[in-house]
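Chemist: Pasting a predicted model and its sequence here:
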Amino acid sequence: MNNLAQFYTHDNFSKLLLSKILAKNPKRVLEIGVGGGSLVRAAKKKWKHSDIIGGDIDSMNVSTLKEEFPSIKLFVINGLSSHLREDLKLELGSVDVAICNPPYMTIKKSDEYGKILEESLLGCLDSYSQLTSDIIFLAQNLLLLKEGGELGIIVPDGLLTCQRFSIFREKLLSNYKLTGVIELPSKIFKKTEAKTHILIIRKSVCSSLSLPIYLANENGTIASKILVKKSALIYRMDYKYHSWKKNSNQKTSNSLLDLNVDIMRGSRSKKQLESLQINYLHTTDLKNEYCECEFPLHKTIDYLRYAEEGDLLMSRVGKRCIGKLMYVIKGNIPISDCIYRIRIPFEHRAKVISSLNSKIGKEWINAHSHGVCAKVISKRDLLNYQVTY
């Protein structure tokens, strides 16, 4: 990744992406954001006689690839611009195949982006609580594709798993044919543990009731495949979650919401708590295995959130500490905003703790955690956790 929020694609995963595109002899192939050229090289090898067009915001990338591939039309462009088609000298609906590994960053909403979203049938600007560059890149590609054209694009985990992007998933499934979703391993990009997926999209309406979801291994080959009902993909699109759901056959009683469980996270960050020079709990204080701890009875500060006797604590965010559990048997202590404080009515406490700490509970946490780098469990998902017995 560079300061333009670009993650450059590994050759194995470029080949994997192109292997899922069915077009045999596309006349025109486009890549917005050529980066280090991995996708372009794979495309040139697969479609030797196709007209390949590419662009990048980094002029150095464009110059380097021009030297390597003099026959390819390359431009210095901004993939987020509403003038993209003019900059690429292309008409809307004129591209047979598009391939893309866009930058991943939050962008400020604008009327320009709203128009791109609406024209690409991905919803209106007000439907998105947060807008990211990968969504606009995807929309730009869809606008440039002809009817029946195919797009292969690498997207961040959050786009397929976070609740705030459910409108994107709904619009995509309603207006286009999603021919495959491939979950990629973590750590496939240099200097980052970014979690990503490949989407293969055909510019046509899909009548299928089920769609294939794949899992790729570190070598860039498909390790597993499941079919998932199209309607279920609005909630989440990742293989990890749907594989867990398909193989999960445990008996359940009620959700945490049904049991009137109260879930809150700490009110201050680790840095803010450190500045107060007081004892507090952060995710690094929770052990890998479930533990029970006693604390002194501290004088409380109004604006801090405390764990107290009878509370169950859970790491809600982190790279490797997600879902760690601690039970407070005595005293109180402030908690950071990376920890959930779970207050369970006494009559349900034992079975809830036992369920969350069980193998099934840990598998549930793994399946429901999501995020590009650090993983997170949403409060909404946790409240819907079905207590097993």
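Modeler: Nice, thanks for sending it over.
Chemist: Every contact and neighbour count from this point should use C-alpha atoms.
Modeler: Fine.
Chemist: At the geometric centre of this structure, which residue do we find?
Modeler: Ranked by distance to the mean C-alpha position of the chain (C-alpha atoms, centre = their mean), the top residue is Asp157 at 1.5 Å.
Chemist: quick one: it and Gly371 touch, right?
Modeler: Yes: using C-alpha atoms under 8 Å, Asp157 makes contact with Gly371 at a distance of 5.5 Å.
Chemist: just to revisit the earlier point, and the residue nearest to the centre of the chain, what is it in contact with?
Modeler: Neighbour list for Asp157: Lys195, Thr196, His197, Asp238, His370, Gly371, Val372 [criterion: C-alpha atoms under 8 Å, 6 or more residues apart in numbering].
Chemist: Put this next to the first one:
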Amino acid sequence: MEELGQKIRSLRLGKGLSIKKLSTLLKINYTYISHIERGKSIPSEHLLKKIAKKLGADEEELEILSGKIPEDIKKILYEYPIEAPVLIRDALGSYVALKQLSFLKDKEKRLEQFFTPLDIASGMLELIGGNKTNQNARIIDPSCGDGVFLKAAKEKALGFEIFGCDIDSEHINSVKSQIPEGIFIAGNALEALLQQEGSFDFAVGNPPFSAQDNLVTDKYILNNYRLGLGKKRQAVEILFLELFVRLLKRGGKFSIILPEGILSARPHKYVRDWLASNTVIYCIISLPRNTFKKTSSKCVIISGEKLVPEGSNRGNAGSSNFVKYAVFHRGNFSEVVNMVKNKNKNSIKQAELINTEDWRPENLVFIKMRQLCKKPDWACLGELVKLRTGFVKYGKDRIFDSKPKKRSCQLIVAKNFLPVTGLDLDKARNFIDADNSSFSIKAKINNGEILFVRVGVGCCGRVAVFDGDNDAQADDWIHILTPQQGVDPWYITSWMASSYGQRLIKLISHGVGTVSISKSSLGQLLIPRLDKNTEEDIAGIFKAFTKQQIQYGLWVDVLDEIFGKHIKNLAVLVPLPTVKRQHPLQHHQYQSQPSI
């Protein structure tokens, strides 16, 4: 149980008050408050009421913590000395369980705060040198949650002065019990920590993310942040990013987890500009989906150093710095950390990064690949096909027939696609006619056109050639690609279905909650150009595989091998992050296909 002195100290710091300031408000000597907070003195009932009023605390809670039992509770205990303790314990157990359940559900709904795996937390500390002995260095996690970052700091380095803050007092109490020497504040960090600006050597953590309907709207908070000033609302993670940097001394180091959208969304360019103006960015690491339990949100780690006193006019003084970047695909995170800390081949000058619209590591990797994959050996997909997007109505107008009628056409949806490549028209049978409000001439599919699923965590990137006599229309989850004259759709699709093509497709995908690929992004996809006969031979092999409905995992290695044979340095130009599949097509099956 939290002691009275600790509670008062936590409340005082949460209000941003010094001991002397509180003593002035209470009109008592500041040494007496110091004694109370250290447990050497117990305040009178009258003083407790004044403290509760000035600190906005629950008067009865302070009274109980001081050892005084309210009269009505005393009366119950005296009248029912056996039954009352049993009832209180049962009721309290149920109350705590329900409160915790409610708290977790509410938190996930409002703030999308999900706790960080230990290996990620430890790696983030290592990125900024927080794993070494730092005698008297001050480290803070402004949204400490379960305390994983601070516990890792305590275990990996000696001499840290540890500080933490969290809006939930239950988390604070839990972390306090594990790090008793630390200083912890229960309260809204965006308010409670402003008095600590410029006080810390390290700031590390995974702040809460705003749900779309729960942005920060408090004018007092917004007006205290440059990234909130003049705005009616702001995402909590953007304000936390500014707080992390402002809490640091000049040269202090930070490592923070943020939603990917901050690095790529056009409306957030001002956030990237602010970050580049006020920090030296060490590295950016992209995390895979499902890194955090109960969410598939796409996140990134940004690590760096506070450049100048926040707000000073020194421009982009860190522009000569090289920013390292990496994409973590799963496995051992320490390997990525070591790669970034050592001679990582993937880096970009901060001055160049500032002028790059999309800071995601995936995009930076893709830009580098585009520089290496030059014409005439490579072309952008947009040069080879014309792109349009399917169409369908939603809500009450979304009405389909389950069986075809005269002059009706089948609506092709994402569910009709096989994993990676191919179509199964029987998997989802939805039909519309020209009178249906979902019907669109532009979305009708012609034989030989390429269909590409543009959205969805599980299905984005699936691709197929439409090769049937059926009348069909694509819904709005699908891009339709019409090959230019002389371009073989089966060859284009064979590359997109290969491991190399799928790797490039992942690099151009966007999205925090879900994932999507715009027409403009898809148009930038790199396609290798080979001589006409070779492209025709590869197209023939690919078509034979798909027509025979052989499982994709059994022949993709063959496809990769064929491309590797004809494209010089392919493994260097488009490095694959994962090991080869365990079930390659049998050798004799490969031999039976056309040789190239």
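Modeler: Everything's here; your move. Just so it is clear, the model here is predicted, and its values are computed rather than measured.
Chemist: Work out the TM-score between the chains.
Modeler: Once superposed, the chains reach a TM-score of 0.81 (TM-score structural alignment, normalised by the length of structure 1), with 378 aligned residues with a C-alpha RMSD of 3.6 Å.
Chemist: Where do the strands of the stretch 201-350 of structure 1 begin and end?
Modeler: Taking DSSP state E, counting those that start in this stretch as the test, the strands found in the stretch 201-350 of structure 1 are 210-216, 222-229, 252-255, 262-265, 291-294, 306-308, 312-315, 317-318, 325-330, 332-334, 339-343.
Chemist: okay if I get those as JSON lines plus distance to Gly180 of structure 1 and mean neighbour count?
Modeler: Listed next are the strands of the stretch 201-350 of structure 1 as JSON lines, based on distance: least, C-alpha to C-alpha, whole Å; neighbours: other C-alpha atoms under 10 Å:
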{"stretch": "strand 210-216", "distance to Gly180 of structure 1": "5", "mean neighbour count": "20"}
{"stretch": "strand 222-229", "distance to Gly180 of structure 1": "10", "mean neighbour count": "14"}
{"stretch": "strand 252-255", "distance to Gly180 of structure 1": "31", "mean neighbour count": "13"}
{"stretch": "strand 262-265", "distance to Gly180 of structure 1": "36", "mean neighbour count": "18"}
{"stretch": "strand 291-294", "distance to Gly180 of structure 1": "42", "mean neighbour count": "12"}
{"stretch": "strand 306-308", "distance to Gly180 of structure 1": "44", "mean neighbour count": "23"}
{"stretch": "strand 312-315", "distance to Gly180 of structure 1": "33", "mean neighbour count": "25"}
{"stretch": "strand 317-318", "distance to Gly180 of structure 1": "29", "mean neighbour count": "20"}
{"stretch": "strand 325-330", "distance to Gly180 of structure 1": "36", "mean neighbour count": "20"}
{"stretch": "strand 332-334", "distance to Gly180 of structure 1": "46", "mean neighbour count": "22"}
{"stretch": "strand 339-343", "distance to Gly180 of structure 1": "35", "mean neighbour count": "24"}
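Chemist: Adding distance to Leu144 of structure 1 as columns, could you present those in a markdown table?
Modeler: Conversion of the strands of the stretch 201-350 of structure 1 to a markdown table gives the following (distance: least, C-alpha to C-alpha, whole Å):
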| stretch | distance to Leu144 of structure 1 |
| --- | --- |
| strand 210-216 | 24 |
| strand 222-229 | 29 |
| strand 252-255 | 45 |
| strand 262-265 | 44 |
| strand 291-294 | 55 |
| strand 306-308 | 53 |
| strand 312-315 | 43 |
| strand 317-318 | 38 |
| strand 325-330 | 49 |
| strand 332-334 | 53 |
| strand 339-343 | 44 |
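Chemist: what does the residue nearest to the centre of structure 1 align to in structure 2?
Modeler: Asp157 of structure 1 maps onto Glu260 in structure 2 when the alignment is built from TM-score structural alignment.
Chemist: Overlap in contacts, Asp157 and Gly371 of structure 1.
Modeler: Common contact partners of Asp157 of structure 1 and Gly371 (C-alpha under 8 Å, 6+ apart): Lys195.
Chemist: Report whether the expected contact of His197 of structure 1 with Val155 is present.
Modeler: Yes: using C-alpha under 8 Å, His197 of structure 1 is in contact with Val155, at 5.4 Å.
Chemist: more neighbours, these two?
Modeler: Taking other C-alpha atoms under 10 Å, His197 of structure 1 and Val155 do not tie; His197 has more neighbours (26 against 23).
Chemist: quick one, longest strand in structure 2?
Modeler: Scanning structure 2 for the longest strand, with DSSP state E as the assignment, gives strand 248-259.
Chemist: Show the subsequent helix or strand relative to it.
Modeler: helix 261-264 (DSSP states H and E).
Chemist: average offset between that next one and structure 1?
Modeler: Superposed on structure 1, helix 261-264 of structure 2 shows a mean distance of 3.1 Å to its aligned residues (mean C-alpha distance after the TM-score superposition for structure 1).
Chemist: Which elements pack onto the helix or strand that that helix is followed by?
Modeler: Per DSSP H and E, the first helix or strand lying C-terminal to helix 261-264 of structure 2 is helix 269-278. With contacts defined as 3 or more C-alpha pairs under 8 Å, 6 or more residues apart in numbering; DSSP states H and E, the secondary structure elements packing on helix 269-278 of structure 2 are helix 261-264, helix 350-354.
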